[in-house]
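> Here is a sequence with its predicted model. Questions after.
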Amino acid sequence: MAELTFSRDEVETAAEVGPWRLQREFSSEIDPDDMGDTARVYQRAAGEAADTGELAERATEIAEDSGGADGATLVDGGQRDGRTAAELAGNGEDMDRVSRYLDRAMRAAEDTEVDVRSMIVDYLELRYAEHLASAEAEYQRRTNLSYFVGGERQTVEYTDEARPDEPAIAAEIRSRYLGFAAEDAQYAHFSMTSDIDEYRRLLTQYGQELDELGYDVTAGPLTLWTSPEMARYAAEGLRETLTLGGDPELVEFYTETLRAMADDVMANVATADPRSLSVSESRYLEEFFAALDPATLAALGNLPADGLSEEDATRLARGQSAVGDGVMMLLNTDINVPDPEAPHRNDALRAFTPYLAQLDGPLFENEPDSAEFREALTNYNGFGELLTHATVPADDGSSRRLAETALTVQERSSEQYRPDTFPWVFDSAPDDIVENTGSGGLLSGAGRNQDTANDLLSDSDFTDRLLGRQWGDSAGVADFVGRGTTHRPPELDNGVVYGPARDAVLAAADDHEDQVAGSGHQAEYGHVDHPELRDVLDGLRDR
């Protein structure tokens, strides 16, 4: 018998989209059966938590104590709202608003899942069956022999065993109806994608509102905000935003969950180490960066704040800080514990590891007077700018790598200012020289790990390299020295000077007095800005 049927997988292949797969993945992400239990947990937690900041923590405790579902059906409509209001009595307006946003988020998830599933069950499955039936019916019509007797049409109907084999007809019919099914699959996929994108946009908006009310969307048993799919949505939105010019409002919008995660990791850092990420947070972090690339990170860091309103400048800085902290969390195996089964960890690291490579890559493969070198240094500067805004520390090994990379690239970029070594550089106009600001950013990031900075600055070889160079912007160097010569962050009043590091730094400063003062090749042929570095050195001498 001729082959007329086609599978759903074949329809998706022909359509170049996967509506059935999309529906399965989205339903798995939302898990509507579990959503009811989660809603009840938050209803109870809202009545017991002291404030919005405690809500997620209390919800987690209740979920763990209950051990899962209690068998009740999901409260719906006015009943859910009524119970929430009753349980919130006495907990304040903010708690009420937080609970309502959480309720809206869960409703949006449930409603979207129903709409997406309905598009499959009530439309695409029906159309798929119709196309299969129509293909079979047409084949029957076209292969049964017809003739006229006395002006009346007569048809010879064959059994399947006796039917003439008409492979060309069958192939043509199958191909055509497969095409019809593929068109329906494309329509369904477009409709479902639009619904899901609107849900993700709405969920991110609710996340911003909840953050302003003091609720951490990355905590608690409700993991809608930290799903891998939400991570990819945010990263793709950020990438598209940067392609279109980098609207600060959208930059902040797409990095909101990442920023909330970093804030919570560092919430108790004044009295304790940064906390480790949960499994869902770690997966979100890795999925987010796996969807980005080095050029995207550079573009974000290189977005200019000049000319922006104060509000937009703040939004941009928040977005840059969120992504910078994301990099630092990936570089801290105590915060983001490596999971060998994580599908995209290596892809996530590839988004920025080219900036940490030493003695290879375009900065070392191209001469300092080349356009390729200047482009590579510009991208490196953008990456460094992100780390300038970071607050999360990297682990010891990664912090050392950041610091070593910073010095290596600074030494390489300084060759632009040495006419005795690279005389051809000075055939170019001075405006062609790109200043290295990225190394200061990497040093600032490395200094977030204060123990590592203490140790590095106690090494005379390291401090000799650090202060034997001139810096177009010494803010990052000053930040690193300030953190690395105290036992606690210098912004805290109880910061205590770490003697070995201070002594090594001041000895190197004395050995390189001219460079610290701003004299040398870079000062002669380029730009040197050392006031912040000199200020921190003067402060060390006074302590």
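Looks like it arrived, so ask away.

> only C-alpha atoms for contact and neighbour calcs from this point on.
Will do.

> What helices and strands are in contact with the top helix by length along the chain?
If you go by DSSP state H, the chain has its longest helix at helix 167-212. Helix 167-212 is packed against helix 8-15, helix 19-30, helix 92-119, helix 125-143, helix 248-254, helix 256-265, with contacts defined by 3 or more CA pairs under 8 Å, 6 or more residues apart in numbering; DSSP states H and E.

> then this one, side by side with the first:
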Amino acid sequence: MGDISITKDDVIEAAGCDPWELQSDFASDTDLESMMALSGVFKTGAGEADEAGGVAAYASSVEEEAGTDGGGALYAEAAEHLTSTYEDLGAESLEAVARILDQIADEAETVLETNEEAITGATGLDWQREESESDANSDFGAFQTWLSSKSGVDKEEDISYTVYGETFSGRYESFPTGNVKSHIRTAHLDAVADIASEVHTGITERLDDYYGLLHLKEGELGEYGYDVRDSPVEFWYTETRAEHEAQKLLEVMAGDPTPEELERYTSGVNSIMEQVYDENGERVGTLTKEQRAFLSAYYDALGVDGIAALGSDERQVMAGAQEIVANGIMTMYNIEAGGFPSAMSPGAPESVRHLVMELEVGTENAPGFQSVIGYDPETGEFVLSGLAEYQGFSKLLEHSSVEAGMEFTQQLGESALRVQQGINTVIDLSGLEATDPNGQIPLELTDLEFITESLREIDTGANGMLEVVSRNVDGSQLFLLNENNLETMMGMEWRGLDDGAVSVLENAAERAQDDPIRAERAARIAQSALLTIGESPETWRSLIPKGSDMSNALTSVAAQYIDAFANDMTAPGEGPYDAGLGPDGLYQSGFLLPGLGEGGMNFLDFVGMGLPGGEEDWESYMLDTDFATLHIAAREHASDRFAAALEEGDGFGAAEQFAANLYGNLGHAEVRGALNFTENEYQAQVLAQERQKMLTSLVFDTALSGNPVGSAIKTVAQGPVESALNAAWSNVQKQVQGKVEEALDLSAPDAGAVAQIRNDAMTDVLDTARLELNHIALEALVEAGQANTSSERAQQLLDGDGNLRPYSEISETSDLRALANDVYNSSEVTDLGATIQLDDTRMEIGSGKFLNHLNSVEASAYSDPDKELVNSIVYGNTNDTSYTPAYSRAANQDWNR
């Protein structure tokens, strides 16, 4: 070897590509011997198809010969595959399949031979590299000879040597020999690197043609009914093909791609998707080991930046490719579809693993900037490390139309929380130092408020990611069964981008499910949400403003599980119970919250908090939809309980007790909410009384009209409740206004009068609740035909069809109570016993103590938000009790405490 060395690695580095590896990978992936064997067996077998039993006889002979042949197993599998294909497709299709397989094998052989010739042929790349190294040493040897010839030159005289366009000068003893050597080596290395690039391009083009042929022929085979997954020879979905198509997709994306180009370079992924799902998106197959490896190679070849770029591309032409690539990711991580269970699974792509498990926002300098926060003056956009990658990944998965598995879905949800906490940390705790690409601080970046507000408007992609998570009920439930995830998602500062979080909660906790396991998980999540918020209602109300989408979603969850609030004051919680099949064919589970005396009903405190206090805002109290929603749900559920008890012939008294407990807890929360909202007992009394009356009419009118709920397990829609509440308010606003304004003018009563004033308010609530429950119970008895309604008094309260008239039409409460006496006294229901009517005694039977619920009411004892809880949710910082900006925002929410 001469003084100059030009190795294969040198050429690869200089060329920026590796034709040797490309040729080797294709050769390793392409088992030509097996392809030829399969093609040969099919070609010969198809020739025997015209004779009865010819194919079977030929296949049998091949299998017999395979026993002694060196490639026995291969030929035996090919013969067996031939037989099954013939039986499935018939002679004509078999001939077509044989012809296509032969074409593919011939093309593979041609590509392999041409690629090998380009590398190892007489004038191939190997020879070119060796020649370049030899020529470089020859050139350097010529230089050394020339330099030796100059040994007699005067030491003070300069000498010069020109080679490959560059002249080197110096005195003999100090001539720049090293520079000459390096220049000669570089000249020859560049020349062979150019050749290597040409060889790489040639191989790439041949592979492109070959994989294009595979794609075309796969479609033709499908038309004949042939499934390539049944082939005993794996040459359809190779890792080399995956890498090639991914790299070509990135190339065409960088320009102006045509639909045909995008279809071509997502064809491998799309073909796999078509074998796993039907045209309706229903799963009909599973991934093979080779297909799973193909997908992994494809996404690693795209890389983190490529995946993000594809997702962020807003050109309409990209939509089809985005859906295919997104579906490939989701399927690759669906264990039921043959995919990986987790982003951390061995063999899963590193690119997706990084995006899901490792990516963080704002933990290092923004790319291209000298600070954590970068600012581009030309676009006016802020840049954070990791942000663009996650945004693109999230947008890509939003294009998906199939679900991932449970564990991967959970990991996607957790990545969204981590990213949102990351940007919160940057905004609040990083110091907000920002620079432009030159490391300078423009004038606008001296305004911290400008930086803060701009960063707070950024959509991190977390919202979209949670929307993706919400599409998978099982994955959403697994995600929220982790109490830390549930807590963080509910309380996170989403800054108006909480659609995804709300969807996850609604779908995961929805009471009606098509599977009993899902129903029990949903109940467990709902129970956890209500109990968690009840532990510190003032902190949670500070984190979740009243009227926000998350607040409304939590009220909806409480409405679906309204029976959870029907517990006695001192009773412990129960459940979740085993799921049962409801009349609608769906499963539902439930639970009981611990009684009011045990602190379990404190979620209702959360419901009553958050309204702006003060004289000018009293209308907001009257128009608060949350308690209206819960009252509608309570009325529906109580009605269902009574009807079910009558249908079963037992348990009517228990249903009455259930209703008393439920209405007692809601009544307690109503009065407490009034005390929280107002400044003294006079005001609270009037507001509580008037809203109670309005809500009672609203509840019956809304429920009886079939809008918005038909059974206790359905979500009470926010929009219809708000509309009904506004309508009810418009009917009573004038008559109520005078009473309220008069009360608001009153000063706080003397201490001795407080008890009586509160008692008056509670008695009014009790009277209204008693009438409401009487109507519900009577309606059930009348509809069940278990009441004597022949009296003149009864007939006056029935409509033309013999049904109890709507509550709003019964103006004389004495008539309703009198009818209660008639109906209860004549009913055949055996467990009415001592419950002649829902009077004070009825309300207090058993351990319900409805009055005691109300007599214990007092305004909430407010405390400051929990610093550790706030900081844990917003930033992910555990055990942090410092006074952070997030805590300051929570503590200074504009609502009456």
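Yep, it's here. Just so it is clear, the model here is predicted, and its values are computed rather than measured.

> TM-score for the pair, please.
After superposition, the two chains reach a TM-score (TM-score structural alignment, normalised by the length of the first structure) of 0.61; 464 aligned residues with a CA RMSD of 6.1 Å.

> ok, back up a step: what angle do the longest helix of the first structure and helix 256-265 make?
Computed with axes from the mean of the first three to the mean of the last three CA atoms, to 10 degrees, the direction of helix 167-212 of the first structure lies at 50 degrees from that of helix 256-265.

> outside of the next helix or strand after helix 167-212 of the first structure, which residues touch it?
Downstream of helix 167-212 of the first structure, the first helix or strand assigned by DSSP states H and E is helix 228-243. With contact meaning CA atoms under 8 Å, 6 or more residues apart in numbering, helix 228-243 of the first structure is reached by 29, 200, 224, 247, 250-251, 254-255, 283-285, 287-289, 291-292, 296, 299-300.

> Show me how far the longest helix of the first structure is from its chain's centre.
Helix 167-212 of the first structure sits 24 Å away from the centroid of its parent chain (CA atoms, centre = their mean, to the nearest Å).

> How about stretch 297-310 of the first structure?
On CA atoms, centre = their mean, the centre of stretch 297-310 of the first structure falls 18 Å from the chain's centre.

> buried residues in that stretch?
297-303 (16 or more other CA atoms under 10 Å).

> you'd agree residue 323 of the second structure is up against residue 399?
Yes - using CA atoms under 8 Å, residue 323 of the second structure makes contact with residue 399 at a distance of 4.9 Å.

> Leaving aside the residues adjacent along the chain, what's closest to the residue nearest to the spatial centre of the first structure?
The first structure has residue 288 as the residue nearest its centroid, 3.0 Å off, counting by CA atoms, centre = their mean. Spatial nearest neighbour of residue 288 of the first structure, chain neighbours left out: residue 231 (4.7 Å); criterion: CA to CA, 6 or more residues apart in numbering.

> where's residue 73 of the first structure relative to residue 80 of the first structure, distance?
The gap separating residue 73 of the first structure from residue 80 of the first structure is 11 Å, by CA to CA, to the nearest Å.

> more neighbours, those two?
Between residue 73 of the first structure and residue 80, residue 80 has the larger neighbour count (other CA atoms under 10 Å), namely 15 against 11.

> Would you mind listing the buried residues in the host helix or strand of that one?
Using DSSP H and E, residue 80 of the first structure falls within helix 77-87. Neighbour counts over helix 77-87 of the first structure (16+ other CA under 10 Å) mark 84-85, 87 as buried.

> Residues contacting stretch 189-204 of the first structure, please?
Taking CA under 8 Å, 6+ apart as the rule, stretch 189-204 of the first structure contacts 17-19, 22, 105, 108-109, 112, 115-116, 119, 225, 230, 233, 253-254, 256-257.

> any idea how far the closest residue to residue 528 of the second structure other than its chain neighbours is from residue 421 of the second structure?
What sits nearest to residue 528 of the second structure in space, not counting adjacent residues and going by CA to CA, 6+ apart, is residue 483, at 7.4 Å. Look at residue 483 of the second structure and residue 421 of the second structure: by CA to CA, they are 17 Å apart.

> Check residue 240 of the second structure too.
39 Å.

> same check, this time on residue 395 of the second structure
To residue 421 of the second structure, residue 395 of the second structure is 19 Å away according to CA to CA.

> again with residue 621 of the second structure
34 Å.

> And for residue 702 of the second structure?
41 Å.

> Those two: which has the busier surroundings?
residue 421 (26 against 18).

> Grab the nearest non-local neighbour of the more buried one.
Leaving aside its sequence neighbours, residue 421 of the second structure sits nearest to residue 875 (CA to CA, 6+ apart; 4.7 Å).

> just residue 427 of the second structure next, same as before
residue 452 (6.1 Å).

> next one: residue 502 of the second structure
residue 550 (5.7 Å).

> Same question for residue 540 of the second structure.
residue 533 (6.0 Å).

> and which of the buried residues of helix 77-87 of the first structure is nearest to residue 470 of the first structure?
Residue 470 of the first structure lies nearest to residue 84 out of the buried residues of helix 77-87 of the first structure, by CA to CA, at 61.3 Å.

> I figured the closest one hits residue 99, correct?
Yes - using CA under 8 Å, residue 84 of the first structure is in contact with residue 99, at 7.3 Å.

> Check the contact lists of these two and give me the overlap.
With CA under 8 Å, 6+ apart as the test, residue 84 of the first structure and residue 99 both reach 43, 46.

> returning to what we had before: save the buried residues of stretch 297-310 of the first structure as CSV, and put in secondary structure and distance to residue 311 of the first structure too.
Output for those, formatted as CSV (DSSP: H, G, I helix; E, B strand; the rest coil; distance: CA to CA, whole Å):
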residue, secondary structure, distance to residue 311 of the first structure
297, helix, 22
298, helix, 22
299, helix, 20
300, helix, 17
301, helix, 18
302, coil, 18
303, coil, 15
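
> and which of these is nearest residue 9 of the first structure?
residue 297 (36.4 Å).

> The closest one: what's it in contact with?
Counting by CA under 8 Å, 6+ apart, residue 297 of the first structure touches 351-352, 382-383, 386.
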